[in-house]
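> Sharing a model prediction with you, sequence too.
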Amino acid sequence: MDTYAKRLHNPFNGVLQVVANEQIRALSFNGVDWELQFKCTTPRGIGYARIGRWERSAGFKPFPLDPSIDRSAVEAAHGVIVAALETAQVPLPQDDYYEFWLLEDRTRQPLALLASCRQPQEMRQATIHPAWKCISASQLELDNTPEEARRGLPPLSYRLEQQVKYCAGQNPQAQWFLRAADGTGQALNAAGEGVSDVLAASHFPPLLLRETWAKVAEQDLCARYLQRLAPRLLTLQALSLESRDRVEQLASRYAQEVAAHFHLYPAIADTQRMTALRVEARLRSACL
């Protein structure tokens, strides 16, 4: 049984938990509710059919099954995956070490992470447009400031996307890297072969987007977006203790989201701070 977590990119929106074998897989965005999918042949080829949901407190709840799918095979497979889910401990390990980075136009250094995968064949099969995306400001409830609203500026997410697009240049380039445990990255060609010197870990933005910008307004846009994303960024397993402490501070404004994601955090930098945020979240929920 394969168990792993994979980052959700472009826009980055947390981590997908996966438990899978050759026949069946279970996927979860929150580590609590799992959707079970059975591998089968469809008119379009090999695909996955949704067969039910599972959670620890309620057990397995099947979906109506397409008559073309072998019910006995599904029943045999789902028993195996449910047994694995009952013992799985989230967060599952993140091992999507192949990373596809949008490059800064002038320096050709990593600017923003576009995608990641676990196996070199996934890298070779991927077709990814070199354009970085934000979660929309409306989804994040990330409003413009009164001054920005007075000036009629577009939403923050749109402006940040354009900022990154401009930094990537008129002919944006992206590069695959294989990241090592120490954070260094080996640039790879389309065949998965190393093509240049290894880049130091410091060249790769720990929050998946470059944080240093030349103009104050650009810096502010980036900082506001990353702060709003902080409760989800804490699910990243490669964060250093220093970076994790900084992101925990950024996330302090969003106690309820921190509480919702807390069981997916692989480490805690400041236990006292995080405990206080979870208490605050419970108090806020009690007042609703």
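Looks like it arrived, so ask away.

> From now on I want contacts and neighbour counts done on CA atoms only, so please keep to that.
OK.

> Show me what secondary structure element comes after the strand or helix carrying residue 79.
Assigned by DSSP states H and E, residue 79 belongs to helix 71-87. Moving toward the C-terminus from helix 71-87, the next helix or strand (DSSP H and E) is strand 98-103.

> just checking, what packs against that next one?
With contacts defined as 3 or more Cα pairs under 8 Å, 6 or more residues apart in numbering; DSSP states H and E, strand 98-103 has these neighbours: strand 110-117, strand 174-179.

> Run the angle between the longest one and strand 174-179 for me.
Computed by axes from the mean of the first three to the mean of the last three Cα atoms, to 10 degrees, the angle separating strand 110-117 from strand 174-179 equals 70 degrees.

> tell me which residues of strand 110-117 are tucked away?
Buried residues in strand 110-117, defined by neighbour count with 16 or more other Cα atoms under 10 Å: 110, 111, 112, 113, 114, 115, 116, 117.

> What lies in contact with it?
Defining contact as Cα atoms under 8 Å, 6 or more residues apart in numbering, one finds that strand 110-117 is touched by 6-11, 96-104, 123, 128, 130-132, 164, 168, 203-205, 208-210.

> Would you mind giving me the PyMOL syntax to select the buried ones in the residues you listed?
To isolate the buried ones among the contacts of strand 110-117 in PyMOL, judged by 16+ other Cα under 10 Å, type:
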select buried, resi 6+7+9+96+97+98+99+100+101+102+103+104+123+130+131+132+164+168+204+208+209+210
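
> ok, structure two:
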Amino acid sequence: MSPYYGIRRLGPYLGVIQVIDVGDACAYSTNGHSWRIRQQTASGRFRWGVPHAAGTGNDPVRITNAPKLVEALERHPPVPFPIRDRYELWLLRQETRKPLALLSTRYRAEEMDAVRDPHWRAFPTTDSGFVSPTLLEREAVSSRQRHPSHRDELENMINMASRPLPAAQWFERRPDGSGIGLNGLRLVKNETGRMLSAEAFPELLVSEDWPDSNMCGLIDDYHNWCAGSLLAHQNLSVATRKRLERAACQRPTGLLAVYPLIPEILDKDAIDIALVSAKLMNAC
């Protein structure tokens, strides 16, 4: 089994991380250049070691008591690594019992934990910067003096679609995109072991199937806001990747941070212009 793989960070979504796992030590990177080290102690517990280690260039990697990790870092293949977190935890839509929003992922079956909190979160608690053009347009014609934050409105919409008793289920995704249902929370008869087609799963983070145009617009705005990180996902459709590239170019600093992890670029000229803009913005 290869020690090199990528996983998606969720709960809330924080993009894709690269992993080098040699068993008793691991290295993690969000950009493919700098690595954070985690090593196993004599007691069997893991602790964070050297904050960052260069895995490229002429500087040798210096890590104490982890020769296998040093070798793996010095010889790692180009990023991005294949994404391997095929076990996915989905919040279920109450009406259809189909996947609604992605809550978590795991690389190995034994890492799947019991579902205790099925609440979906769009961003970390301290991140309140999300702005939805759809909601701005609606607010412009509203007589209300105060409106909920766009993050809160997004989270409320998703979580309300799973209530009154939210259910969540682990699925093992197959190479063709289909998934077999595993354990979860508040599952009903025959849901454990069920097989869902690839079309039953949202391609990105949350379902884009909603009865109202404002709802659909809000979900589009959320995915567009996360577009830079979402471009690091693999096996996206061409149409989705094109749309995400256009959105990512509107927020170039976010694109610059994840650019090394993007497996495929469709409009290289547009992306290059956005990257130059991001570098200029960072230099100011």
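Structure's in. What do you need? Please read these numbers as outputs of a predicted model, since none were measured by experiment.

> coming back round to it: for the helices and strands packed on strand 98-103 of the first structure, give me a markdown table that also has distance to residue 147 of the first structure.
Listed next are those as a markdown table, based on distance: least, Cα to Cα, whole Å:
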| stretch | distance to residue 147 of the first structure |
| --- | --- |
| strand 110-117 | 28 |
| strand 174-179 | 35 |
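
> To residue 151 of the first structure, which of those lies closest?
Smallest distance to residue 151 of the first structure across those (Cα to Cα): 28.3 Å, for strand 110-117.

> centre of the chain versus the closest one, how much separation?
With Cα atoms, centre = their mean, to the nearest Å as the basis, strand 110-117 of the first structure stands 11 Å off its chain's centre.

> Same check on stretch 169-189 of the first structure?
18 Å.

> Show the end-to-end separation of it, please.
Separation of the first and last residues of stretch 169-189 of the first structure by Cα to Cα, to the nearest Å is 21 Å.

> just stretch 46-53 of the second structure next, same as before
18 Å.

> from the middle of its chain, how far away would that stretch be?
Here stretch 46-53 of the second structure is found 23 Å from its chain centre; the criterion is Cα atoms, centre = their mean.

> Stretch 147-167 of the first structure now?
23 Å.

> Which strand or helix spans the alignment partner in the second structure of residue 158 of the first structure?
Aligned by TM-score structural alignment, residue 158 of the first structure pairs with residue 152 of the second structure. Using DSSP H and E, the element containing residue 152 of the second structure is helix 150-160.

> Have a look at how far, on average, that helix is from the first structure.
Compared with the first structure after fitting, helix 150-160 of the second structure has a mean deviation of 0.9 Å; criterion: mean Cα distance after the TM-score superposition for the first structure.

> Do a quick rundown of the helices in the second structure.
Assignment of helices within the second structure using DSSP state H yields the ranges 67-74, 133-140, 150-160, 213-225, 227-230, 238-248, 252-258, 268-283.

> Can you say which of those helices is packed in most?
Using mean count of other Cα atoms under 10 Å, the stretch among the helices of the second structure with the largest mean neighbour count is helix 227-230, at a mean of 26.

> quick check: that one aligns to which part of the first structure?
The aligned range for helix 227-230 of the second structure in the first structure is 230-233, by TM-score structural alignment.

> Any idea how far the matching stretch is from the middle of the chain?
In this view, stretch 230-233 of the first structure has its centroid 10 Å away from the chain centroid, taken as Cα atoms, centre = their mean.

> contacts for it?
Applying Cα under 8 Å, 6+ apart, the external contacts of stretch 230-233 of the first structure come out as 13, 14, 207, 247, 248, 250, 251, 254, 257, 258, 261.

> rerun that using 6 Å as the cut-off
14, 247, 251, 258 (Cα atoms under 6 Å, 6 or more residues apart in numbering).

> if I line the two up, what does the last one land on in the second structure?
In the second structure, the residue paired with residue 258 of the first structure is residue 255, using TM-score structural alignment.

> How about the second one?
With TM-score structural alignment as the matching criterion, the partner of residue 247 of the first structure in the second structure is residue 244.

> Against residue 166 of the second structure, how distant is the residue nearest to its match when sequence neighbours are not counted?
In space, and not counting its chain neighbours, residue 244 of the second structure is closest to residue 227: 5.0 Å by Cα to Cα, 6 or more residues apart in numbering. Residue 227 of the second structure is 28 Å from residue 166 of the second structure, where distance means Cα to Cα.

> Kindly report the same for residue 27 of the second structure.
Distance of residue 27 of the second structure to residue 166 of the second structure, given as Cα to Cα: 35 Å.

> The two: who's more crowded?
Neighbours were counted for residue 27 of the second structure and for residue 166 using other Cα atoms under 10 Å; residue 27 has more, 27 against 19.

> Great, nothing more from me.
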